[in-house]
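Student: got a structure for you, letters missing:
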């Protein structure tokens, strides 16, 4: 069983997938930082100093120590049910940025990769029965044309 597992792991696509997951996780952290630390503050500044992560609606009872608090993370940590639509907006912007960056990377890779050479395709050999039917058709047309009266 160990040998079979070793063979499975040694396959190229499994190793490629593992590398992709590790790089993807690191890349996700970079994009998250870009979104939260660079883009969202700029968007917040443009729209009047908004910090989207602090936009939420409290849906339940707030502990006395946190009454009047606008700290989303503290309320969430205390177990208060909150509807964090600002965090969702941040996550949605994060996703759009990530999707656009991946689109640009794939587009770049497709341009850099050599295109496979197209081999000339030999014409398919026509089956004998099709050739025979075509000959019969042509002969019938010719015979009909010869028997038609000319005007």
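Tutor: Thanks, I have it. These numbers come from a predicted model, not from an experiment.
Student: C-alpha only now, for contacts and for neighbours.
Tutor: Will do.
Student: Give me the buried positions along the lengthiest helix in the chain.
Tutor: Scanning the chain for the longest helix, with DSSP state H as the assignment, gives helix 85-112. Neighbour counts using 16 or more other CA atoms under 10 Å place 86, 87, 90, 91, 93, 94, 95, 97, 98 of helix 85-112 among the buried residues.
Student: Nearest to the spatial middle of this protein, which residue is it?
Tutor: Geometric centre of the chain, nearest residue: residue 99, 6.7 Å, by CA atoms, centre = their mean.
Student: In contact with residue 81, which residues are there?
Tutor: Residue 81 sits next to 58, 59, 60, 61, 75 when contact means CA atoms under 8 Å, 6 or more residues apart in numbering.
Student: dump the residue contacts of residue 18.
Tutor: Going by CA under 8 Å, 6+ apart, residue 18 touches no other residue.
Student: okay, now the one to match up with it:
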């Protein structure tokens, strides 16, 4: 069983998938930062200081002993208050749309490069060119 597992792991597809997952996770972190630290503040500034993450609906009573602000989504959530965080959800949806658009652009660019490579005439290796030249010289003699 260990041998089969080792063969499974050694296949190129599994290793490629592992690399893709790791790169995808790193890319998601970059996209999250792009959304939260660069895009959403600009959107907030355009709409007059709007912070989507602060939009929520309190669905039940605040836990006893809570002394924080009733307008702080993160603090209410951490305290265990039942909140419907539609602003945070909107931020995550925008994050997803940005990520999907970036992936679309990357796939589009990769398809263009692949198509260009397929259309380009295949060049012969230097050895083949040299052998042709030798053949042509021998034919002349």
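Tutor: Looks like it came in fine. Model, not experiment: these values are computed from the prediction.
Student: Show me the contact partners of whichever helix or strand comes after the longest helix of structure 1.
Tutor: For helix 85-112 of structure 1, the following helix or strand on the C-terminal side (DSSP states H and E) is helix 128-147. Counting by CA under 8 Å, 6+ apart, helix 128-147 of structure 1 makes contact with no residue outside itself.
Student: What span of structure 2 is helix 128-147 of structure 1 aligned with?
Tutor: Counting by TM-score structural alignment, helix 128-147 of structure 1 lines up with no residues of structure 2.
Student: Flag every buried residue along that helix.
Tutor: Using 16+ other CA under 10 Å as the test for burial, helix 128-147 of structure 1 gives no buried residues.
Student: just how off-centre is it within its chain?
Tutor: Helix 128-147 of structure 1 sits 55 Å away from the centroid of its parent chain (CA atoms, centre = their mean, to the nearest Å).
Student: what's the answer for stretch 71-85 of structure 1, then?
Tutor: A distance of 31 Å separates the centroid of the chain from that of stretch 71-85 of structure 1, by CA atoms, centre = their mean.
Student: Check which residues of it are buried.
Tutor: Quick answer for stretch 71-85 of structure 1 (16+ other CA under 10 Å): 72, 75, 80, 82, 83, 84.
Student: Same check on stretch 48-68 of structure 2?
Tutor: The neighbour-count check on stretch 48-68 of structure 2 (16+ other CA under 10 Å) flags 51, 52, 53, 55, 56, 58, 62 as buried.
Student: Show the contacting residues for the second one.
Tutor: Spelled out, it's residue 52 of structure 2. Contacts of residue 52 of structure 2 by CA under 8 Å, 6+ apart are 44, 87, 88, 90, 91.
Student: Tabulate those residues (a markdown table), appending distance to residue 128 of structure 2.
Tutor: Output for those, formatted as a markdown table (distance: CA to CA, whole Å):
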| residue | distance to residue 128 of structure 2 |
| --- | --- |
| 44 | 62 |
| 87 | 64 |
| 88 | 62 |
| 90 | 60 |
| 91 | 58 |
